[in-house]
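J.: Predicted model and sequence below, questions to follow.
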Amino acid sequence: MAAKQPFKLPPLFSNKYFIGTVAFIIWLCFLDRYNLIAQFELSAEKSKMEHQKEFYLSEIEKNTRERQELLSSPEKLEKFAREKYFMKKDNEDLYIIVPEKSSH
């Protein structure tokens, strides 16, 4: 009967540099504070914030144009005040008509 040969690891898996490199990669990918998962989450958050920044910058630009337009013309300022804030002159009445909600 032949004697059983003990299981022998390939030489690559017993190399200390290979083991060190694998341990380092595992550490970077999963155990470190700034691991790959955290990096992907931070990247997604950065992208979301950049889109918010673009939105707010466009809103600022739009509001700046609207403000310039309102300040340049008294007629437009009066129209804006009447439509947005329901302001009226002393000698006039203001009626606000609210449409009914349909039951459909």
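T.: Now that the structure is in, tell me what you want to look at.
J.: contacts, neighbours, all on C-alpha from now
T.: Noted.
J.: What separation do you get for Phe24 and Phe13?
T.: Noted for Phe24: a distance of 15 Å to Phe13, by Cα to Cα, to the nearest Å.
J.: more crowded one of the two?
T.: Phe24 (13 against 10; other Cα atoms under 10 Å).
J.: here comes the other one, which I'd like you to weigh against the first:
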Amino acid sequence: MDKSKIKSILIKTFSNKFVISFLIFFFWIFFFDQHSIWERKEYKSKIEALSKEKDYYLYQIKKDKNRIHELKTNRENLEKFAREQYLMKKKDEDIFIIIEKE
């Protein structure tokens, strides 16, 4: 086939109103629609960020459950926790708070 025949076939194909309608529809859906490529990328990045956040919070929940179990089962751990977190003390003790600069 020579170039003129190929050119005439392409012109006939792309001048067809159905092909033009399909191409316009395709580009509209692909780039401008609510479910375009950019929207899908944004949704994917949001899903990944939320998955990481979910994993972090599940880890924190597990860690806190272990800490609560330790506090409920061991009196010494409970006393240590109360002294460190709430600055509780016995009657004859003094508390010194040391703040370290970073």
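T.: Ah, there it is. Everything quoted here is computed from the prediction, not taken from an experiment.
J.: Need the TM-score between these chains.
T.: In this superposition the chains share a TM-score of 0.80, using TM-score structural alignment, normalised by the length of structure 2; 94 aligned residues with a Cα RMSD of 1.9 Å.
J.: post-alignment, stretch 63-72 of structure 1 versus structure 2, mean distance?
T.: Superposed on structure 2, stretch 63-72 of structure 1 shows a mean distance to its aligned partners of 0.7 Å (mean Cα distance after the TM-score superposition for structure 1).
J.: Tell me the gap between that stretch and the middle of its chain.
T.: Chain-centre distance of stretch 63-72 of structure 1: 29 Å, with Cα atoms, centre = their mean, to the nearest Å.
J.: Let me know the secondary structure of Tyr94 of structure 2.
T.: Tyr isn't right for residue 94 of structure 2; it's Asp. coil (DSSP: H, G, I helix; E, B strand; the rest coil).
J.: residues near the residue lying closest to Phe13 of structure 1 once chain neighbours are set aside, how many?
T.: Among residues not flanking Phe13 of structure 1 along the chain, Ile19 sits closest, at 6.8 Å (Cα to Cα, 6 or more residues apart in numbering). Look at Ile19 of structure 1: counted by other Cα under 10 Å, it has 13 neighbours.
J.: aligned partner of Ile19 of structure 1 in structure 2?
T.: In structure 2, Ile19 of structure 1 lines up with Ile20, judged by TM-score structural alignment.
J.: Check the spacing between that match and Leu10 of structure 2 real quick.
T.: Ile20 of structure 2 sits 12 Å away from Leu10 of structure 2, going by Cα to Cα.
J.: Next: Ile47 of structure 2.
T.: Taking Cα to Cα, one finds Ile47 of structure 2 at 43 Å from Leu10 of structure 2.
J.: try Glu76 of structure 2
T.: Per Cα to Cα, Glu76 of structure 2 is found 85 Å from Leu10 of structure 2.
J.: what sits against Leu36 of structure 1?
T.: 28-30 (Cα atoms under 8 Å, 6 or more residues apart in numbering).
J.: Nearest to the spatial middle of structure 1, which residue is it?
T.: Lys48 (2.1 Å; Cα atoms, centre = their mean).
J.: Before I go, just wanted to say thanks for your time.
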